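A.B. asks: Pasting the sequence and the predicted model now:
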Amino acid sequence: MDKFTKLTGIAAPMPLVNIDTDMIIPKQFLKTIHRSGLGKNLFDEMRYNADGSEVADFVLNQPAYRASEIIVAGDNFGCGSSREHAPWALLDYGIRCVISTSFADIFYNNCFKNGILPIVMPKEVVDVLMDDARKGSNARLTIDLENQTVTTSDGQSFAFEIDSFRRHCLLNGLDDIGLTLEKSAAIDTFESQIAQSRPWV
């Protein structure tokens, strides 16, 4: 998993509330068990018409936001089913951070496991960040995980809270496998001791 330390990038404004996981990645794309290749279908039913052409006014289809790495969203982002494909699709598209006033619990947890930083902010702060995002590609947000701040294009800085363990994992690029491998020396020692004391195991 890639480390997340500091990100300066284009933020796409998505003021819709209750953006659920079926909107993020519709059910027909859940057949794969691979994390790659889902970005092209991110927000599929909002991004594309029935004939496959792009919906011109959808934010990620607009030239200023095609390279977005951050989403500033309305309340209750990631609600609905528990599909892990939702953060997979966001990450495959290039989204590394989502900012909202609230997230569905399972989606929130899945983000951390996949290297995406979900940030919860008060509504008045999200409104400021949403307005900044609406300025387009010349206005970039800076997410500083080490200092736990979000800074707008005009220099306004807002602090955010994050669980210290999850912060540690993102800063060091540790998913569940990476956390286990941190204990590899202890695991090797244990296996060696077991092999000697109980060779029949």
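C.D. replies: Yep, it's here. Numbering: from 1, shown residues only.
A.B. asks: alpha carbons only for contacts and neighbour counts from here, please
C.D. replies: Will do.
A.B. asks: quick one: Cys169 from Thr8, how far?
C.D. replies: For Cys169, the distance to Thr8 equals 20 Å [CA to CA, to the nearest Å].
A.B. asks: okay, the two: which has more neighbours?
C.D. replies: More crowded of Cys169 and Thr8, by other CA atoms under 10 Å: Cys169, with 20 against 17.
A.B. asks: The more buried one reaches Asp176, doesn't it?
C.D. replies: No - using CA atoms under 8 Å as the test, Cys169 is too far from Asp176 to be in contact (9.2 Å).
A.B. asks: The structure to be compared is supplied as follows:
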Amino acid sequence: MSDNARISGKGAAIRFENLDTDQIIPKQFLRGIDKKGLDRGILYDHRFDASGAPRPDFVLNRPEYAGTGILVGGANFGCGSSREHAVWGLQQFGIRAVIAPSFGEIFYSNAMNNRLLLVMLPREIVEPLMNDVDANSDNVIDIDVQALRVRTSSGDYPFELSARHQRMFLEGLDMIGLSLQQRAEIEQFAGKYWAEFPWTRDVARLTRDRLDLA
């Protein structure tokens, strides 16, 4: 089985319902013009107090959960604003997958398109899974993307994934990479379209040239 077909790692329970993207990555960490350093802001108000000191009781600050790669969260994980930074920051923090009963719709699309795997399992499975990772910080969660199974020391659970998203994970593709798999068809369509409507080709470049903005 290829590395893309399996995500395994230490799990940590984030016991919040309706954890929104403003909590996942607060607005003060969105000032940059690139993706660098977003991991510093992940769950900042949960990880740090008002003075900036780490909260020792928060799960991701506890030494035994260092290197956590999979979060187990509450329902409606990632609701709120559409900031894609929440996904990028989680990935920079080392998170490769999130398991929860449900996810915010936009967050789900952002995550899957960036290859942050989101797995939906029923609440009656997620709750015991949270208890397992709370009780044992060495409890490894194994997510088999090929077989669509989540396996832990306490169970083996099926989950669903669209064929498109499963292919992206198995082939190591993000949304752009998946689109480029159809490059030949795209170029063929564009060629036919420009032949029929030649005035639509390179409109931006032609306008810049005409206005001498190059």
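C.D. replies: That came through, no problem. Everything quoted here is computed from the prediction, not taken from an experiment.
A.B. asks: Was I right to think Asp174 of the second structure contacts Met168?
C.D. replies: Yes - between Asp174 of the second structure and Met168 there is a contact at 6.2 Å, judged by CA under 8 Å.
A.B. asks: Please identify every residue contacting each of the two.
C.D. replies: Overlap of the contact sets of Asp174 of the second structure and Met168 (by CA atoms under 8 Å, 6 or more residues apart in numbering) consists of Arg115.
A.B. asks: Would you enumerate the residues in contact with Gly104 of the second structure?
C.D. replies: Asn76, Phe77, Gly78, Cys79, Gly80.
A.B. asks: typo on my end, Leu170 of the first structure
C.D. replies: Counting by CA under 8 Å, 6+ apart, Leu170 of the first structure has contacts Asp2, Lys3, Phe4, Thr5, Phe112, Gly115, Leu117.
A.B. asks: farthest-separated two in those?
C.D. replies: Greatest spacing in the contacts of Leu170 of the first structure, by CA to CA: Thr5 and Phe112 (13.3 Å).
A.B. asks: Please identify which of those two sits among more neighbours.
C.D. replies: Phe112 (19 against 16).
A.B. asks: and the more buried one, helix, strand or coil?
C.D. replies: helix (DSSP: H, G, I helix; E, B strand; the rest coil).
A.B. asks: thought it was touching Phe165?
C.D. replies: No - contact criterion CA under 8 Å: Phe112 of the first structure and Phe165 do not qualify, at 10.4 Å.
A.B. asks: which SSE is Arg82 of the first structure in?
C.D. replies: Let me fix one detail, which is that residue 82 of the first structure is Ser and not Arg. Using DSSP states H and E, Ser82 of the first structure sits in no helix or strand.
A.B. asks: Asn109 is in contact with that one, correct?
C.D. replies: No - checked against CA under 8 Å, the pair Ser82 of the first structure and Asn109 is beyond contact range at 10.2 Å.
A.B. asks: Would you check how far apart Arg47 of the second structure and Gly11 of the second structure are?
C.D. replies: Applying CA to CA, the value for Arg47 of the second structure to Gly11 of the second structure is 17 Å.
A.B. asks: out of the two, which sits in the busier spot?
C.D. replies: Gly11 (30 against 18).
A.B. asks: Skipping adjacent residues, who's closest to the residue mapped onto Gly37 of the second structure from the first structure in space?
C.D. replies: In the first structure, Gly37 of the second structure lines up with Gly37, judged by TM-score structural alignment. Leaving aside its chain neighbours, Gly37 of the first structure sits nearest to Asp92 (6.6 Å; criterion: CA to CA, 6 or more residues apart in numbering).
A.B. asks: Count the residues that sit near Leu173 of the second structure.
C.D. replies: Leu173 of the second structure is flanked by 20 other residues according to other CA under 10 Å.
A.B. asks: Please apply the same query to Ser162 of the second structure.
C.D. replies: Applying other CA under 10 Å, we find 8 other residues in the vicinity of Ser162 of the second structure.
A.B. asks: And it, how close does it get to Ile99 of the second structure?
C.D. replies: Distance from Ser162 of the second structure to Ile99 of the second structure, by CA to CA: 16 Å.
A.B. asks: ok now the helix or strand where Asp209 of the second structure lies, how far from the chain's centre?
C.D. replies: Assigned by DSSP H and E, Asp209 of the second structure belongs to helix 203-210. Computed by CA atoms, centre = their mean, to the nearest Å, the chain-centroid distance of helix 203-210 of the second structure equals 38 Å.
A.B. asks: now do stretch 67-84 of the first structure
C.D. replies: Relative to its chain's centre, stretch 67-84 of the first structure lies at 8 Å (CA atoms, centre = their mean).
A.B. asks: So what touches it?
C.D. replies: Residues outside stretch 67-84 of the first structure that contact it (CA under 8 Å, 6+ apart) are 9-22, 24, 60, 86, 94-104, 106-108, 110, 126, 129-130, 133.
A.B. asks: give the contact list for Val119 of the second structure.
C.D. replies: By CA under 8 Å, 6+ apart, the residues touching Val119 of the second structure are Ala97, Val98, Ile99, Ala100, Phe159, Glu160, Leu161.
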